[in-house]
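Enquirer: Can you look at this prediction? I've put the sequence above it.
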Amino acid sequence: MARRRNMAASIGGWSARHRWAALLIWVGFVVTATLVGNAVGTQKMEPWEGDSGDSRKAATVLAAAGFPDAAGESVLIQARGSAVPADFRQAAGDVREAVLATGRVENVRTPYDPEAPAPVSADGRSALVTFDMKGERATAKDRVKPVIDAVAQVQKAHPDLRIDQAGDASSGLMIGDALAGDMVRAELLSIPLTFGILLAAFGALLAAVVPLVVAFTAYLGSVGLLALTSQFLHVDSATTNLMLLIGLAVGVDYSLFYIRREREERAKGRGRERALEIAAATSGRAVLISGVTVIVAMAGMFLTGNGVFMGFAQGTILVVLTAMIGSVTVLPAILSLIGDKIEARVVHGAVRKVTGRTWRRRLGGREGGGRVWNAILTGVLRRPVVSVLLAGAVLVGLSVPAFDLRTGEAGLADLQGDYPVVDTLRRIGTAFPGGQAPAVVVLKARDVTAPEVQREIQRFKERAFATGEAVEPFGVNVNPDRTVAAVSVGLVGSGASDEVSEHAVRTLRERVVPETVGRVAEAYVHGGVASVMDFNAQLGRTVPLVFTFVLLLAFLLLLASFRSLVAAVTAIVLNLLSVAAAYGVLVVVFQYGWGEDLLNFESTGSIVSWLPLFLFVILFGLSMDYHVFILSRIREAFDRGMPTEQAVTHGIRTTAGVVSSAAFIMVGVFAIFGTMSMLSFKEMGIGLAAAILIDATIVRAVLLPATMKLLGDANWYLPRWLNWLPVLEHEPEDGDTDGTGGTGGPGRPGQGGGSDGDRDGGPDGGPDEPDPRPGRHLPVTVG
C-alpha cells in the first residue's frame, strides 16, 4: 500500500528535494510582486469610501460635484486677558497682508470685511481670519510652511494677543509628520526587536535570521499583491502598516513552528531529509490549519461593508496567505540548504553558563519546556480542578470591566502630546461652538439656484435655528454646474459626537430637512458628527453577523481538522475568554485611566468605536496560532498511542519554548504601538499585546492543559453522524516522531520495542496495527 501524504508534506518534500528551484520561485515571486506593485501603485481610498449610510451618499454626491478641492485654514486672534487690546483690528489686517504676501493663499476673509466677514466670538475676545490654500488639498501641507512662518511673524509683532494658525494644511503638516514619524519608528523598532528576541531565544544567528527573512519577504510580496488588488478594492493608508505588524507576527510564528520541529527530529537522530519530511507533515500541516483559520477571521471584516475594515481585511488576508505559503514552500528549501548550520552558535558560552544546556538541546530537545514551564504544567495537571477555577477566575475577573465598555470618538483627543495645532483647534472650538464640526446638508437637484430651492434653503435656516440646536456659522456653497449645494450649519454641543450634537443631527434629519429642502431636492445630512453616527449604526447592524461568521467557520475548520466536537468547542471558548480579558484590560487602562502616567496619555472615558470589532477579528485569528500548534502536537501524540494526559504533557512541553518565543515577539511588536502619539493606536497596541500575553500564559499554560486533563478521552469525542468528515492525517512515519518511543531501544509503556519505537513492536517498516479504542485515527504505513 502506498504511503498517504498530506498536502503540507507533499509541498515541503518537493521544496526540500528541489531547494534551488523553490528558492528561485520564491525570490522571483517577491521581486516580481514588488516591482509590479511599485509600477501600479497602491490605490488609496477616496474619503467617501470610509463613510456609511447617508454620510456615504452625501460624500459621494460631493465627490462628483466638482467643488474646488481647496484646503481651508484659519488664524485665531485671541486676547490673552479679559480686555481686548487696542491692536486687535490691526492684527487682523496684518495677518491678511502677511498670508497674501506668500502668494500661496486665496479667498482671505477677516472680521472687518464689508461683505461675508469672518466670525467674531460672542464675547468679542476672539476672531478668525480664514483663507484657502492654492492648489490641491492633498498636497497643501507641502506648501503651507511659509504661511505658518508668516503668521508667526505677526504673532511676534502683537505680544498681547495669541495669534495661531490651524486648518487642513497646517494640521496635515504638523500632525501628519508626527504620525508618519511614529509609523517609521514602529517599523524600524519592530524588526530589530524581533531579531533580538529570536537571537536571545536560540543563540544562533541563522535560527534568528531565517524566520525574519521568511516573514519580511512575505510582507514585501503581499504589499506588491495589495497594489494589484487595491485597484478593485481601495485601501486606507494605514493598511500597509497593519500588514507589517500582522505579517511579522504570523510569519515568524509559522517559521518558528517549522524550524522547532525540524530541529527536534534531527536531535532524535533523524536524517536531514526525514526530519524535514516529518516537520512538513506535522508543523507544516498545523501552519496550514492555523493560516486558514486566521484568514477566515480576517475575512469577517468584509461583512462590515465599511471601506476601512474591508481594506484591512484585504491587506491582512494577503500577508497571512503569503506568509503561510512561504512557510510551507521556501522554508523547507532554506532548511534543506543550510542544514545543521542553522544552529551555528553566537552566544553559546554565556547561555551555557546560565542554563547548563547546549543550544542543540534548546533548539531540538524533546521536552523543551524549561524548568518554569515544566513546574507549572506539573502543578496544573496534578490539580486540574483548582487550576481551572483559578485561571477561570482570573480571566473572568479581567473580563468583568468589559461589560462597562463604552465606545466613542476621540476627536482631537486622539492625538496625545504637545502639539500647538491641536491646542489651537481646541481653542477655536471653545470660542466658536459648532463651527469646527458643522453639519453639512448636501442638496442635489436640477438647479439648486432655482427660486423654489433657494426659498427652502432659507426656510431650512430659519427652522434649524428655531430648534435651538443649530447655531452660526451658516453658509451655502454651490458647485460650478449648479446641481449640488452644500449647506453648512453649526451644531450645539462639543461637535465630538456627544449626545447633544448627535441629537441635533437627528433633529435635522428627522424634522427640519424633510419639512424644508427635502421637499425640493435629494438631501443628505453629512458632517463629522453625522459620519460617526452612521458608522456606529452600521457597525451595530453588522457586528453580530461578523461574530457569527468568524465563530462558525472557525468551529467548522477546527472540527474538520481535528475530528473532535469537544476540541473545536474548547478552542472557541478559550479564544473568546482571551478576547474578553483583553477588552477588560482596555477598559481598565484607557477608559478608567489606570495607565495614564505609565503610557503617557489622557483618558477620554471611552474606547475608539472601531477598535472592539477590529481587536476581536485580529485576536481571534492570532490566538488560533498557538492553539492549533499545541493541539496538533497533543493530537499527534494521542493518535500514536499516548494516553490523553501524557499526550497533553508532551504537547505542552514540546511546544512551550517556541510558544514563549513567539508570544514575546508578538507582545514586543504590538507594545511598540502603545508608545505612539495617536490614542487609538495606543489602545490597539496595548490591547493586542495584553491579549497575546494572557493567551500564551494563563490560557495555554494553565487553562488548556487543565481542561483537557479533566475531559480525558472526551476531548476527542466525535458523534457518529459526523464520521463523514474527512480524515486529515498526520504524515505516516516509519517510527516515532513525538517522543512516544525510542530511536533504537524499547518504546514507552504500552508500546513495543523496535528500532524506531513502532507501536506493534514489529520490525522497522512493518505496518502499524489499528488501535481498537474509539476516536483514534492512525496512519497506515508501509516501509
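Expert: Great, that's in hand. Numbering: from 1, shown residues only.
Enquirer: Every contact and neighbour count from this point should use C-alpha atoms.
Expert: Will do.
Enquirer: What helices and strands are in contact with the helix or strand where Ile295 lies?
Expert: Ile295 is located in helix 272-299, with elements delineated by DSSP states H and E. Using 3 or more CA pairs under 8 Å, 6 or more residues apart in numbering; DSSP states H and E, the elements in contact with helix 272-299 are helix 7-17, helix 239-267, helix 307-338, helix 528-562, helix 611-639.
Enquirer: just how off-centre is it within its chain?
Expert: Distance, stretch centre to chain centre, for helix 272-299: 22 Å (CA atoms, centre = their mean, to the nearest Å).
Enquirer: next SSE after the helix or strand harbouring Leu24?
Expert: For Leu24, the element it lies in under DSSP H and E is helix 19-40. Sequence-wise, the next helix or strand downstream of helix 19-40 (DSSP H and E) is helix 53-65.
Enquirer: which is the next helix or strand following that following helix?
Expert: That would be, after helix 53-65 and using DSSP H and E, strand 72-79.
Enquirer: For that following strand, which outside residues touch it?
Expert: 85, 88, 91-92, 95, 125-133, 151, 160-170, 424, 428 (CA atoms under 8 Å, 6 or more residues apart in numbering).
Enquirer: same check, this time on stretch 175-182
Expert: For stretch 175-182, the surrounding residues in contact (CA under 8 Å, 6+ apart) are Tyr419, Met676, Ser677, Met678.
Enquirer: repeat that for 7 Å
Expert: Stretch 175-182 is contacted by residues Met676, Ser677 when judged by CA atoms under 7 Å, 6 or more residues apart in numbering.
Enquirer: Use this one as the comparison:
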Amino acid sequence: MAGQGARFWAGERLMNSRGAVTVRIARWSATHPWRAIGLWLVLVVVAVGLSIAIPKQQTKEADNWVGQSGQAAELIQRAGLEDKPSETVLITDPDGPLDRAAATSALTQLRQKMTAIDAVGAVGQPVWAENGKAALLPIELKGSADDAAENIDQLVTATADVQKAHPGLTIAETGGTSLDAGIWTQVGSDLARAEKLSLPITFALMLLAFGALIAAGIPVLLAFSAVGAALGFYAPLSYLFPDGGSVANVVLLIGMAVGVDYSLFYLKREREERRRGRSTVDAVEIAAATSGHSVVVSGLAVIVSMAGLFVAQDPTFSSMAAATIVVVAVAVIGSLTVLPALLAKLGHRVDRPRVPLLWRLNRRIGPGGISRRLLAPVLRFPRVALVVSTVAVIALAVPALGMKTEPGGLDTLPQSIPEVKTMKTLQQNFPSEGMAYDVVAKADDKTAAVAALNRLQQAAVESGKFVPGQAVRTSGDTAMLRLVSVLPDTTADAKVALDQLRGDLVPKAFSSLPQATWAVGGESASSVDYGEHQRDKLPYVIAFVLALTLVMMAFTFRSVAIALVTTLLNLASVAACFGVLALIFQHTWAEGLLHFTSPGFVVSWIPVFLFVILIGLSMDYHVFVLGRIREGVRAGLNPREAVRQGVVDSAGVVTSAAAVMVSVFAVFATLGMIEMKQMGVGLAVAVLIDATLVRIVMLPSILVLLGRKAWWPNKLPTPTPTPTKERELVTA
C-alpha cells in the first residue's frame, strides 16, 4: 500500500542523513558502547561528587524584597532597626481555661531551659492573654536569621521536654524560624513521598508500553540518573541562582517526565525500525535522525520556555529555571549518547524478559490501534471536529476569566504542620501577634517624623482596625512604628489593611512633612507586594516565551503556519488548565477528593510557573507528532494521509509519554503543600487535555483543513495517489 511504500522510502531517505549531528553521536555511541556508558557513569559520579563537595546555597531574605515593602526593609536594615530573630512558646489548656498555677510552673521551667541555651539572647517576661485561655513566653535569639535557623532545634527540643513534664497542658513553639523549619520538614516529607510513588508508577506504565522488563527499566533508570546528575550540577550554579526552596521538587517533577519521554521516543522508534528488518545500528541511526532530532528540538523548547522565568526577576523562579534547564539538558544528552549505546549492546535482548500478558496485549492492539479509531471521524469531518473541540476547550477555559491569584499564607499551609497550628492559636488569643506592618520614615527632622508616626498610631488605633505592636523606635534620621491589624490573618484582609495604611492613614499623618521618605513594610505587606509583582511580570513572561517558541518552531519546520498553529494550541491548553484550576481550588466541591481546604484562590506564583512549564512540555510530544507527519508529507503522501499516518505511528509513544507525565504530576496533586497540589493538578490536567483533545482532534483537523498550505514555504513533492482500498481505510 502507499503508506507502507512511503514509510520504506522515508526510511531509505533517513538512512542517507548520516551527516546529522544526532546521527553521528548515535553512531559513535552504538559502535563504542562501553565508552559511551562509561562516560555517562563518570558524568553522574562527578555530579554526585559536586553535590557532596559544594554546599547548595539558599536565597537570603533580602533577595525577595520587592515593591514598597522591599524599600521599607532596606531602610530598616540600613538604620539597624531590624528585629532580632525571635520565637514564642505558647501555653494553653486543651480542656478549658488555663490553669494559672500549672502554667506558671511550666513557664518557670521554660525560662530556665531557654536561658541555658547559648543561641538564646534574652528571654522575656510571660504574657497572659486577656481571655485567660493562654500564656506566652517571648524568646530573642542571637545573631542573624541564618544563625537562628541553625540553632532552632535546641529550642524545639527544650520546649518538647517541658511538654513531657506537663502533660495536662499544651506547650508548643512557633515563630518565623521554627515555622520555616516545619515547612521544610513538610516539603522533605512530600518530596520523599513523591519519589516513592513516581518511580514504581512510571515503571508500571513503561511495562504497559513495552511489555518487557529491560525496555521498561531503561527509560526510568536514565531519567532517575538525569535527576541525580542535575541536582549535583546545580550545586555550583546555586551560587548564581540560590535555591528558593523548590528546586528539588521541580527537578524531580520535570526530570522524571522529560527523561522518560525522551528515552521513550528514541526506544520506540528503534524497536519499530528493527521490526521492519533493520540491523540494530541502522535502527539506532534512523531513530537518531528522527526521534533524536525531535528530542533535541523538544529539549530546546523546554529550555527556551524555562528561560522565560528569568524575565520574572524573582530569585525562586530563577533557581527553578536554572535547575530545570540543567535537568533537561542532561536528559537530552543521555538520550543521544548512553541510550544508543545500551540499545546497541543489548540488541534484541532489550525486549527480554517479556511479560506474557502485556506483550500479547501490545501485539494485539498494535501501533496506534486506539488512536486510529478515534482519528477516523476527525479526518472525515475535520470542520465539525474542530468546532466541537474548540467549544470544549472554551468551556473549560471560561472559569479562568474569574481566576483569583493571591500569595500563600497561614491558611494555605497544611494545618498538620504543628507550628502553623500554634501560630493560628497564638493569633486568636493574642491579637497583637497578628498581621504586623512596619511604617518606616526617613527625614532630616527626626523629631517631626516621630511626631507624625505617633499621630499615625493614634489614628490607626482610633479606627478600631489596628492595635499597637511596638512603640516608635529611632536610629539616626530613621524612625519606625509597628502596627498590628485586628483582621484575621488572610490574604484578602492583609490587602485591606495595607491599602488603608498606604492609601489613607500614613499619607494623612505625613501631610505636614512632605519632604520625608516613608514606606509600609512587614511580612504581610511583603506577601501582598510579592503577589502583585508576579501579576505585573506575567505579561512579559508570556510575551517572551511565546515569541521565542514561535521563532523556534518556524525555524525548525520552516513554516509560519505550523508555528502559529502550535502557539494557538499551546495557549488553548494553558487556558483550559487555568480554567480547571479555578474550578477546583476556588470552590469547595473537590476538597474531599483531593484532601485540601479551599483557599478561594490560586497561589500567585503558580500561573507564571505553569504557563512556562506547560508551553515547554506541550512542545515535547507536539514536535514528535509533527515530525512524523512531516516525514509522510516529504515522502509524497497527500496531507490527509500524512496526518493519519503521522498521528497513528506516533500514537503509542505519545500516549505512553503523556501517561507518564500525567501520573508523575498527579502524584504531586496528592501532596500536603497546596502549592504542590495546585501545580500537580494544573500540569496533569493540561497534559491530559493536550495529549487527547488537542493532539487527536484539534491538530489533525487543522492540518487537514490547511492541506499543503500548512507547510508553506517548503517545497513538497507531488502527492502519491492513495489507492481506493487505502482511501476507504482512511475514511472508515
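Expert: Looks like it came in fine. Source: prediction; values computed, not measured.
Enquirer: And the TM-score, once the two are fitted together?
Expert: For this chain pair, the superposition-based TM-score is 0.87 by TM-score structural alignment, normalised by the length of the second structure; 699 aligned residues with a CA RMSD of 3.2 Å.
Enquirer: How are the helices of the stretch 101-250 of the second structure distributed by residue range?
Expert: 145-165, 176-210, 213-237, 247-275 (DSSP state H, counting those that start in this stretch).
Enquirer: The last one vs the first structure - mean distance after superposition?
Expert: In this overlay with the first structure, the average offset of helix 247-275 of the second structure from its partner residues is 0.9 Å by mean CA distance after the TM-score superposition for the first structure.
Enquirer: same thing with the third one?
Expert: Taken against the first structure, helix 213-237 of the second structure registers an average deviation of 1.8 Å after superposition, with mean CA distance after the TM-score superposition for the first structure.
Enquirer: matching residues in the first structure for that helix?
Expert: Using TM-score structural alignment, helix 213-237 of the second structure lines up with residues 205-229 of the first structure.
Enquirer: And that stretch, what's buried?
Expert: Across stretch 205-229 of the first structure, burial judged by 16 or more other CA atoms under 10 Å covers 205-229.
Enquirer: now for Gly495 of the first structure: what does it line up with in the second structure?
Expert: For Gly495 of the first structure, the residue aligned by TM-score structural alignment is Asp489.
Enquirer: Might you report the residue contacts of its match?
Expert: Per CA under 7 Å, 6+ apart, neighbours of Asp489 of the second structure: Gly434, Met435.
Enquirer: next one: the one 4 residues further on
Expert: By CA under 7 Å, 6+ apart, Asp493 of the second structure lies in contact with Leu487.
Enquirer: Mind listing what's buried along the helix holding Leu24 of the first structure?
Expert: Going by 16+ other CA under 10 Å, helix 19-40 of the first structure has these buried residues: Arg19, Trp20, Ala22, Leu23, Trp26, Phe29, Val30, Val31, Ala33, Thr34, Gly37.
Enquirer: you'd agree the fourth one is up against Leu331?
Expert: Right, Leu23 of the first structure. No - the pair Leu23 of the first structure / Leu331 is not scored as a contact, 8.8 Å apart, by CA atoms under 7 Å.
Enquirer: By how much does stretch 147-156 of the first structure deviate from the second structure on average?
Expert: Looks like 3.9 Å for stretch 147-156 of the first structure (mean CA distance after the TM-score superposition for the first structure).
Enquirer: So which bits of that stretch are buried?
Expert: Val147, Ile148, Ala150, Val151, Ala152, Val154, Gln155.
Enquirer: How about stretch 9-27 of the second structure?
Expert: Quick answer for stretch 9-27 of the second structure (16+ other CA under 10 Å): 9-11, 14-15, 17-18, 22-27.
Enquirer: What's the match for Leu703 of the second structure in the first structure?
Expert: Per TM-score structural alignment, Leu703 of the second structure is aligned with Met708.
Enquirer: Its match and Leu574 of the first structure, how far apart?
Expert: 12 Å (CA to CA, to the nearest Å).
Enquirer: Could you do Glu499 of the first structure as well?
Expert: Applying CA to CA to Glu499 of the first structure and Leu574 of the first structure gives a distance of 37 Å.
Enquirer: Look at the two and report which has more neighbours.
Expert: Neighbour count, other CA atoms under 10 Å: between Glu499 of the first structure and Leu574, Leu574 has more, with 22 against 12.
Enquirer: excluding its backbone neighbours, what's nearest the aligned residue in the second structure for that one?
Expert: Matched by TM-score structural alignment, Leu574 of the first structure corresponds to Leu569 in the second structure. Distances taken as CA to CA, 6 or more residues apart in numbering place Val694 nearest to Leu569 of the second structure, at 7.0 Å, with adjacent residues excluded.
Enquirer: State the number of residues packed around the one you found.
Expert: 23.
Enquirer: so what corresponds to it in the first structure?
Expert: Superposed on the first structure with TM-score structural alignment, Val694 of the second structure falls opposite Val699.
Enquirer: and if you look at Leu548 of the second structure?
Expert: By TM-score structural alignment, Leu548 of the second structure lines up with Leu553.
Enquirer: cool, Leu498 of the second structure as well?
Expert: In the first structure, Leu498 of the second structure lands on Val505 (TM-score structural alignment).
Enquirer: sorry, back to before: with distance to Ala79 of the second structure added, can I get the helices of the stretch 101-250 of the second structure in TSV?
Expert: Formatted as TSV, these follow (distance: least, CA to CA, whole Å):
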stretch	distance to Ala79 of the second structure
helix 145-165	17
helix 176-210	22
helix 213-237	33
helix 247-275	34
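Enquirer: Let me know which of these is the nearest to His587 of the second structure.
Expert: helix 176-210 (24.1 Å; CA to CA).
Enquirer: burial count for Ile698 of the first structure?
Expert: 18.
Enquirer: what's the answer for Leu199 of the second structure, then?
Expert: That count, for Leu199 of the second structure with other CA under 10 Å as the rule, works out to 16.
Enquirer: And for it, nearest residue in space, chain neighbours not counted?
Expert: Val220 (7.3 Å).
Enquirer: Quick check: the one you found touching Ile201?
Expert: No - Val220 of the second structure is beyond contact range of Ile201, at 10.2 Å (criterion: CA under 7 Å).
Enquirer: Tell me which residue of the second structure matches up with Ser632 of the first structure.
Expert: Under TM-score structural alignment, Ser632 of the first structure pairs with Gly627 in the second structure.
Enquirer: Quickly note the distance from that match to Gln57 of the second structure.
Expert: Counting by CA to CA, the gap from Gly627 of the second structure to Gln57 of the second structure is 41 Å.
Enquirer: Please identify which of the two sits among more neighbours.
Expert: Taking neighbours as other CA under 10 Å, Gly627 of the second structure and Gln57 compare with Gly627 leading, 21 against 17.
Enquirer: Many thanks, have a good one.
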